[in-house]
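A.B. asks: My questions are about this predicted structure, shown below with the sequence.
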Amino acid sequence: MDIELARTFLEVMSVGSFCGAAERLHVSQTTVTARLQSLEEIVACQLFVRNRSGARLTIEGERFVAYATTLVQTWECAKAEMKLPRGRESRLRIGAETSLWNPVLTNWVAWLQEYCPSIAINTDVSDAKTLLTKLEKGFLDAVIVHRPNYFSGFMVEQLLEEKLVHVQVPTKNTPNLFVDWGPEFKAQYDAVLPQPRQAALTFNLGPLALRVMLHSGGNGYFRTRVVEPHLRSGELERVADSPEFTHPVYLVYRSTESCPDLYSALDGLRVVVRENSEWHL
C-alpha cells in the first residue's frame, strides 16, 4: 500500500476535515479525496463519514488508526535506519549478549572505528534469543552469543573457549550463589554435583551475582576471564576439587559474500578476541 494513503488518512483524522488535511499536506482537496477513496477500496470498507462540520471516523476507521500509525512509523524508522551519516559509505549492524558487551563488543567497535572509519555501526545489546531473532529477520548482520542457533545461510564460529569455574570469597565462603548460565550448564551441574542448585540466592545475570558475592561473601560458578583478576588479587580463590564447565562464546553471522565490509569486520573481531583484555562483566 502507498504509505501516503496512510499518512493522508491520519491527517484527516487529526484535523477532522478533508480541506484541513489538504492544507497540512500541501496538496489539493481533490487529491486528499482521491487518496481516501483509493484507501477505502484497498481495505474494502468506509473509513470516514463526511458532513457539514467535516469528517468523522466510522467504526472501521477507528480500528484502522492503529494500523495506519504503525505503517507510517515503521516507514519513518526504515528511512532513518537506511540513510547513512555523512562521511560513511556503508553500515554494519552487530550485537552481543549483555554479559559479552564488555570487553568483546567494546573492543570490536573500537577496532572498527580505527580501521574501518567509513563504516557506520549500529550496536545492539540484548539476550541471545532476541539477538538471534533479529539476525534471522535481517535486522542484524552478526551477533556474539553463548548459545547459537543454526539457520540456513548463516555461519556459526566459536570465538572463545570460555569456562565456568567454582570460586569463593576466602574470608567468607557462604552463602551458596547459583547463577543460571543456561540449560546446558544446569544439565551438567545436576549430573555432576551432589548438592542441589536451589540456593538461597539465585541469579540470571552473572555480573550482578559477582558483585553481590564480592560485597557480602559466598561462593558460586563464574566465567574464568571475569574472575581471573579477582583471583590474582586474592579477593577470590578457586574451590578445591570442583568441576569446571564449558561456556564457549560463538559468532553467528550472515554470509559475507555480498558484504565485503562484514568480512573485514569479522577479521577485526577475531583479532580483538585474541588480545588479553580485562573482562569486567
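C.D. replies: Right, received. Where do you want to start?
A.B. asks: When you work out contacts or count neighbours from here on, use the C-alpha atoms and nothing else.
C.D. replies: Fine.
A.B. asks: Just name whatever secondary elements the longest helix anywhere in the chain is in contact with.
C.D. replies: Longest helix in the chain, counting residues (DSSP state H): helix 59-82. Helix 59-82 makes packing contacts with helix 3-15 when contacts are defined by 3 or more CA pairs under 8 Å, 6 or more residues apart in numbering; DSSP states H and E.
A.B. asks: list the helices and strands the helix it packs on packs on?
C.D. replies: Against helix 3-15 (3+ CA pairs under 8 Å, 6+ apart) you get helix 18-25, helix 29-43, strand 54-57, helix 59-82.
A.B. asks: Please convert the ones you listed to JSON lines, extending it with mean neighbour count and distance to P148.
C.D. replies: Compiled in JSON lines, the helices and strands packed on helix 3-15 are given as follows (neighbours: other CA atoms under 10 Å; distance: least, CA to CA, whole Å):
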{"stretch": "helix 18-25", "mean neighbour count": "18", "distance to P148": "48"}
{"stretch": "helix 29-43", "mean neighbour count": "16", "distance to P148": "41"}
{"stretch": "strand 54-57", "mean neighbour count": "18", "distance to P148": "48"}
{"stretch": "helix 59-82", "mean neighbour count": "13", "distance to P148": "26"}
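A.B. asks: Presented hereafter is structure B, for comparison with structure A:
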Amino acid sequence: MNLVAVNTFLTIVETGSLVRASERLNVTQSTVTARLKGLEAELGQTLLHRHKSGVSLTSNGFRFRRYAEGMIDLWRQARQETSFPKGVGTVCNLGCHVDLWPGLGRQMLDEIERDYPSAVLSAWPGNQVLLEQWLGTGLIDAAITYRITTHEGQTMHTLGEERLIMYSTRPGHRPGADPGYIYVDAGGDFGRRYTAAYSSEDFARISFGSAVWALEYLMDHDGAAYLPEHLARQALAAGQLHAVDDAPVFTRERYLITSDKAATGWPWLSDVIGRLLQS
C-alpha cells in the first residue's frame, strides 16, 4: 500500500477538505484527488463523502482511519529505529496506563536506563484499549496495564496486586454520603464490587476515568476518593490526604505484556521484572 496516499488520506481528514490538504502537503489539488482515488480503488471502498463544504468519513473510512494512523506511526518508528547510530543497544517502546506511570512505568524505564545505558527507550501513555491496539500493530513492544487481552506472540507477566484505598482531605472522615466524594473508575470489576459495598449511598456528582487526574483535582478541593495506594503515598506522608478508617479496601492486578519477538533482544527483562515485583 502506498504510504504517501495513506498520509494524504489522513491529512484530508484532519484538514476537512481536499483544498486545505493540498496546501498543507504543498501539492496540487488534482494530485490529492488522484492519491485518494487510487487508495479507494486499491481498497475497493469509498472512504470519504465529498461535499461543497468539505469532506466527511464514510463508515468504511472510519474503520480504515485507525489502521491508517497505525501504519504511519509504524513507518515513523521504523525510520527512527533504523537510523540509530552505532553503539545503540536494545530498543524498547513501552506503553503504560496513565495511572501506573508514576509507579511501575517510571521505575521500569529507570531500571533499564541504569543497567543498560545504551538502550533506546520511548514511553507512550494510553488506556487499556489503546495499549492493546498498539501492541497488536507493533507500535509498542510492551505495556504496563491492569487488564488486557493477550494474543499469539505476546506474554503476560503478573506484577502483583495494587490496593485501592479511600482517602480524604479531611482527617477523621468516615465512609458514607459525602457531597465532595469523587468516583474514580478503576475498570474491571471494580464498579460491581464498589456498588455492592455502597449500594445505599448517593451517586458521586464528580467522576474521573483517571486516578492521576482525580488526585490532582482532590488536592485543590475538599473531598474523598478511592485512589491507588502508590499514587497517594506522597500526599499521605505530607498530611494532605488521610486514609479513611473502616472503608473497604479493593484490589486490582497489574501486568506487563511483552512482545515475544521484541523481548528476544532484552537481556534485562527478567531482572527488571524481579525488581518491579519487589516494589
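C.D. replies: Yep, that arrived. From a predicted model like this one, the values you see are computed outputs, not experimental measurements.
A.B. asks: now the helices and strands packed on helix 3-15 of structure 1 as JSON lines including distance to S258 of structure 1?
C.D. replies: Compiled in JSON lines, these are given as follows (distance: least, CA to CA, whole Å):
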{"stretch": "helix 18-25", "distance to S258 of structure 1": "40"}
{"stretch": "helix 29-43", "distance to S258 of structure 1": "37"}
{"stretch": "strand 54-57", "distance to S258 of structure 1": "47"}
{"stretch": "helix 59-82", "distance to S258 of structure 1": "17"}
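A.B. asks: Tell me the first helix or strand C-terminal of the longest helix of structure 1.
C.D. replies: strand 90-97 (DSSP states H and E).
A.B. asks: And for that following strand, what's in contact with it?
C.D. replies: 84, 105, 118-128, 131, 139-146, 261-262 (CA atoms under 8 Å, 6 or more residues apart in numbering).
A.B. asks: where do the strands sit along structure 2?
C.D. replies: For structure 2, the strands defined by DSSP state E cover 48-51, 54-57, 91-97, 120-126, 142-145, 154-168, 181-184, 206-208, 224-228, 242-243, 250-259.
A.B. asks: out of those strands, deepest packed?
C.D. replies: The highest mean neighbour count among the strands of structure 2, using mean count of other CA atoms under 10 Å, belongs to strand 142-145: a mean of 28.
A.B. asks: Would you mind pulling up the elements that that one packs against?
C.D. replies: Strand 142-145 of structure 2 packs on strand 91-97, helix 128-137, strand 250-259, going by 3+ CA pairs under 8 Å, 6+ apart.
A.B. asks: can you rerun that using 6 Å?
C.D. replies: If contacts are counted by 3 or more CA pairs under 6 Å, 6 or more residues apart in numbering; DSSP states H and E, strand 142-145 of structure 2 sits against strand 91-97, strand 250-259.
A.B. asks: To T150 of structure 2, which of the ones you listed lies closest?
C.D. replies: Minimum separation from T150 of structure 2 across those (CA to CA) falls at strand 250-259, 7.6 Å.
A.B. asks: Read off where the closest one ends up in structure 1.
C.D. replies: On structure 1, the counterpart of strand 250-259 of structure 2 by TM-score structural alignment is residues 245-254.
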